[in-house]
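S.K.: show me the folded form of this:
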Amino acid sequence: MNLAQLVRGVLQLQPDAEAIEHGGSWWTWSDLEQVIDRLDAMLNEAGLGAGVRVGGLLRNTSSIAAGIIGLVITDRCVVTLTPMLPDERLSADILALRPPAILGCAEDWARPAILAAAREIGCLGLELTGDRSDPVRLVPGLETVAGSDLRRDAPGIAVEMLTSGTTGAPKRVPLKARTLEQAVIDAGVYDNRRPDDPPKLRGGVQILNAPFAHISGVFGLFNCVAAGRKSCLLGRFTVESWVDAVRRHRPKVAGAPPSALRMILDADVPKEDLSSLVAFRAGTAPLDPDLGDAFFERYGIPVLQNYGATEFAGGVAGWTLADFKAHHKDKRGSVGRMNPGCHARIVDPETGEILPFGTEGLLELKADHLGDGDWFRTTDLAVLDPDNFLWIKGRFDNAIIRGGFKVFPDDVVRALEQHPSIREAAVVDVPDPRLGQVPVAAYIVKSGASAPAEEELRAFLRERLLPYQVPAQLKALQEMPRTPSLKVSQPELRKLFTGPLAA
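M.R.: Purely as a prediction, here's the structure:
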């Protein structure tokens, strides 16, 4: 059974059963299927069948969720467009990508720059209305495919996904349909779901708060639907909305990025509000093991980290609850065990020589479902042990070379976050005329705490770091600039540091 058959099977089990809650309103499986079928019919009428690229202005709404599902299971390609971007950047994306059709909500089609960009390329415009009696409409002025130089086809590709853009300009990665399909099937190991299980509806509600413009959002959506589980869809993560969803739906497992985990701890959410949870899944960014331990100590809830890559449709390694109970002390700091069908090896960054277990080097990955048999070289420094547990030690490509000395930002972040007043820290490089590059750091103070004096903080860091690792500038922020997936945006953070530096 392929992914399309599995999803269709779930949609038709109990059409009138609740499927997705968003903004206090439930959509049924039938409501989702109505959007899927209407969208398919309108695209076919426009001559845009299987293999065609369709731009998606991907907000976290029930109708957009249905649109993503519909495009993928009808063998079309979703070209992700991030509606949270400013008009200038989003319209530039549309002009560069030139899809033959774009779908989005009314609020995005009401943006003059977006409408103008779509008209300039001559694409079909589709509005997902949110009205279950009339779920898809043509956008006035965009009723036909009129452009002559549109980039129409991407056969075999499910999603043209942007990377998170954490360290620089986001890159577009073509995610194969078979890769997404196998990743969803392999993820059944975390849900007691076997590849040959027939479609079924399962109990409980899963909270979806990752943005659909990010791989974690798309993967989470398909994993939830494939499992036949109801979901509560949040427009974006806030402590208040997330805790409210947990209180109302009482899921056994919920998750968010490590930055959200810090926010929950800092907000001192009452333990009883999270009493339904038996596990918290953390992904998209490195998890400080001290943070995981603090959450476990405060709430008694294991934090199960996972590690993924856009090219692999998300999950590559992760913790199961059984592994946590057996190994959370002796495998502390690991991102978990390699997923079924995913393989890892560690190589020397310079020579490519395969290194023995327990040795730090550059991580290479291979997955059975990619089919090409090639090893994919990441930019992550990692350690693998004989039990297939993986530790991520930082990024090889973001080392800061300060006057010939190599500074890894993760080392500096760990030292900063050991300070009792600091909730979260981030480190980037800035140019320096004498040393080439120097590290600078921003941090957020915990609720109720005072920001440490700069000299006090520098003294604290000098006790934990080598002199060349201490940031040239320290800046307290109310909030970090972030990507849609809640990672710190390094390009935007770098813009906050100007003026002379204490290099």
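
S.K.: okay, CA-based contacts and neighbour counts for the rest of this
M.R.: Fine.

S.K.: work out the gap between stretch 366-377 and the centre of the chain.
M.R.: Stretch 366-377 has its average C-alpha position 21 Å from the chain's average C-alpha position, going by Cα atoms, centre = their mean, to the nearest Å.

S.K.: next one: stretch 77-84
M.R.: Mean C-alpha position of stretch 77-84 versus that of the full chain (Cα atoms, centre = their mean) differs by 14 Å.

S.K.: same question, stretch 72-90
M.R.: 15 Å.

S.K.: how about the secondary structure of the residue located most distally from the centre of the chain?
M.R.: Residue farthest from the centre of the chain, counting by Cα atoms, centre = their mean, is Arg434 at 37.5 Å. Under DSSP: H, G, I helix; E, B strand; the rest coil, Arg434 falls in the coil class.

S.K.: ok, now which ones touch it?
M.R.: Arg434 sits next to Gly403 when contact means Cα atoms under 8 Å, 6 or more residues apart in numbering.

S.K.: end to end, how far does stretch 400-414 reach?
M.R.: Criterion Cα to Cα, to the nearest Å; first-to-last residue distance in stretch 400-414 is 16 Å.

S.K.: mind listing what's buried in it?
M.R.: Neighbour-count burial for stretch 400-414, counted by 16 or more other Cα atoms under 10 Å, picks out Ile400, Ile401, Arg402, Val407, Phe408, Pro409, Asp410, Val412, Val413, Arg414.

S.K.: all helices of the stretch 1-150 of the chain, in order?
M.R.: In the stretch 1-150 of the chain, the helices defined using DSSP state H, counting those that start in this stretch lie at 3-11, 29-45, 62-73, 87-97, 106-109, 112-121.

S.K.: and this one, so I can compare the two:
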Amino acid sequence: MSRRVMNLAHMLTQNARRHGDRTGFIWGDKSWTWREIDDAVSALAAGLAARGIVKGDRLLVHSKNCDEMFWSMFAAFRLGAVWVPTNFRLMPDEVAYLASASGAKAFLCHGDFPDHATAAANPALEFTWRIGEGAFGEKAVSDVIAAQAGARVENAAVDYDDPCWFFFTSGTTGRSKAAVLTHGQMAFVVTNHLADLMPGTTETDASLVVAPLSHGAGVHQLVQAARGVPTILLPSEKFDIAEAFRLIEAHRVSNIFTVPTILKMMVEHPAVDKYDHSSLRFVIYAGAPMYREDQKAALNKLGKVLVQYFGLGEVTGNITVMPASLHDAEDGPHARIGTCGFERTGMQVSIQGDDGRELKPFETGEICVIGPAVFAGYYDNPEANAKAFRDGWFRTGDLGHMDEEGFVYITGRASDMYISGGSNIYPREVEEKILTHPAIGEVAVLGVPDPFWGEVGVAVCVAREGAGAVSEAELAAFLAPKVPRYKMPKRFFFWEALPKSGYGKIPKRLVRDELEARGLLELISKTPS
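M.R.: Take a look at the predicted model:
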């Protein structure tokens, strides 16, 4: 039996009723009230409907953060269609793949990306509209909204399992897969985020966006919309840290969603001392674990406002939470160091062995999860679904352990682990130790082929700004008393920067590609063990 649920676009309907004259969106020198947002969304939905978009159709959106990109999410929801956003930093051929893999019927493409619009064209794609300025596409989204001004579109009737969002994984291994998020699931996610990440959030709060709305930041802003919180965008896609802090002061921003690398950049920037950021209540970081030294620096600069969560797109950020109250700047006996927190409300975590057996506290295995935040499966990908689920549990692919109180500790991705001389080595453990060196700001440790040991570790390091040079021998000597000999990287390299994905993460595959491009993999294999 199907279960009727609220269409997520009803949140706009509520805001237009209760907070119609309050500002809901700010971008540069422009702002929109909730009533204006609701009107624009209805107009866009009416235009899409007139062009043949109906419930269940997929709407591909490739855009930088902007007003029309945000409207497109709610317009898709309102029609019962499926929002399919991409990371705007993807290449044309990658977007073409997503267009095909999602079965998209329509494409909204930012005016800065004509090559993407050309590449994405396929027989199933019936039309392309342009977001912003440009010279391609059947129409401009702004013209559609203007032409349909005053049109009212009711929120389509939806069931719990009706898809609303194809959340493409970042594709750290192989092709990106479309995780199917549904109206019922996302209603739980919104409620859970409000309960666990930012309790007490109301329309008097304000939220600054510092990441692409296509993924985690989009989920975060959907949560803000549920409480009538205004969303504030940076003026451009360039991450201007001084401007971010200026906006925090000007709008009394109370919450931000970000990733550890961006948070680290913000905390280390001079602007952190120039602007008033005392309005911040929740600085939420996710997407990767945060190194302890960076955590302490952020707490000392921003105060006790850090909130960590662990979650994948497939579970929409809803696996564990480490609330602000448990973030401690001191390494005392009560500090919760190295944990990503405890189970989210309504969610259950299990550390499992390869056979699916639940392991005892402190035993390392795969982090698995069940609960209402788990997605409906990968779109049109039965093979991936078979691998992702076991006895109803979603297998995250992350390794870790749980202590006796239920706090979860991530060891690393299963795919990051390497075997050297028969011993399993988890890079994150070694990275944490290297980062205790005062001159090292970032590091990536990965396993590479070795003729004698099978695999050996390599550490690629980036110096902290203003720090003196460190030699390979000095870093090895520093690390020697801190890790067993078999975990010691064979080589240490020092680069100006580590390659990062569009989400601010440091994918090991990109580091490996760069090592190969520089001829270092061959050099390592020839270095005596």
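
S.K.: strands - which of the buried residues of stretch 400-414 of the first structure land there?
M.R.: Using DSSP state E, the subset of these located in strands is Ile400, Ile401, Arg402, Val407.

S.K.: residue in the second structure matching the first one?
M.R.: Structural alignment (TM-score structural alignment) places Ile400 of the first structure against Tyr418 in the second structure.

S.K.: do you know how far its match is from Gln221 of the second structure?
M.R.: Distance, Tyr418 of the second structure to Gln221 of the second structure, using Cα to Cα: 37 Å.

S.K.: what do you get for Val158 of the second structure?
M.R.: Distance of Val158 of the second structure to Gln221 of the second structure, given as Cα to Cα: 21 Å.

S.K.: Glu496 of the second structure: how many residues sit nearby?
M.R.: Neighbourhood size, Glu496 of the second structure [other Cα atoms under 10 Å]: 9.

S.K.: so it: helix, strand or coil?
M.R.: The local conformation at Glu496 of the second structure, judged by three-state DSSP, is coil.

S.K.: how about the helices in the stretch 101-250 of the second structure?
M.R.: So, for the stretch 101-250 of the second structure - with DSSP H, counting those that start in this stretch - the helices run 114-120, 141-147, 183-196, 216-226, 241-251.

S.K.: minimum distance to Gly313 of the second structure: which of those has it?
M.R.: Smallest distance to Gly313 of the second structure across the helices of the stretch 101-250 of the second structure (Cα to Cα): 7.6 Å, for helix 216-226.

S.K.: ok, and what's touching that closest one?
M.R.: With contacts defined as Cα under 8 Å, 6+ apart, helix 216-226 of the second structure is touched by 11-12, 15, 24, 190-191, 193-194, 207, 209-213, 230-231, 257-258, 313, 316-317.

S.K.: can you give me the helices in the stretch 301-450 of the second structure?
M.R.: Along the stretch 301-450 of the second structure, counting by DSSP H, counting those that start in this stretch, helices occupy 382-388, 427-434.

S.K.: now stretch 450-461 of the second structure: buried residues?
M.R.: Asp450, Glu455, Val456, Gly457, Val458, Ala459, Val460, Cys461.

S.K.: my bad, stretch 487-497 of the second structure
M.R.: Going by neighbour count (16+ other Cα under 10 Å), the buried part of stretch 487-497 of the second structure is Lys487, Met488, Pro489, Lys490, Arg491, Phe492, Phe494.

S.K.: what's the answer for stretch 172-179 of the second structure, then?
M.R.: For stretch 172-179 of the second structure, burial by neighbour count (16+ other Cα under 10 Å) applies to Ser176, Lys177, Ala178, Ala179.

S.K.: which one of these is nearest Arg130 of the second structure?
M.R.: Taking Cα to Cα as the measure, Arg130 of the second structure sits nearest to Ala178 out of those, at 23.3 Å.

S.K.: residue in the first structure matching that closest one?
M.R.: Aligned partner of Ala178 of the second structure by TM-score structural alignment: Arg172.

S.K.: touching, that match and Glu160? I think so.
M.R.: Yes - counting by Cα atoms under 8 Å, Glu160 is a contact partner of Arg172 of the first structure at 6.2 Å.

S.K.: follow-up on the earlier one: buried among the contacts of helix 216-226 of the second structure? Make that a ChimeraX selection.
M.R.: Here is the ChimeraX command that selects the buried residues among the contacts of helix 216-226 of the second structure (16+ other Cα under 10 Å):
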select :11,12,15,24,190,193,194,207,209,210,211,212,213,230,231,257,258,313,316,317
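
S.K.: which residues of the second structure does stretch 476-491 of the first structure align to?
M.R.: Going by TM-score structural alignment: stretch 476-491 of the first structure matches residues 494-509.

S.K.: nope, stretch 415-430 of the first structure is what I was after
M.R.: Going by TM-score structural alignment: stretch 415-430 of the first structure matches residues 433-448.

S.K.: buried sites along that stretch?
M.R.: For stretch 433-448 of the second structure, the neighbour count (16+ other Cα under 10 Å) marks 434-437, 439-448 as buried.
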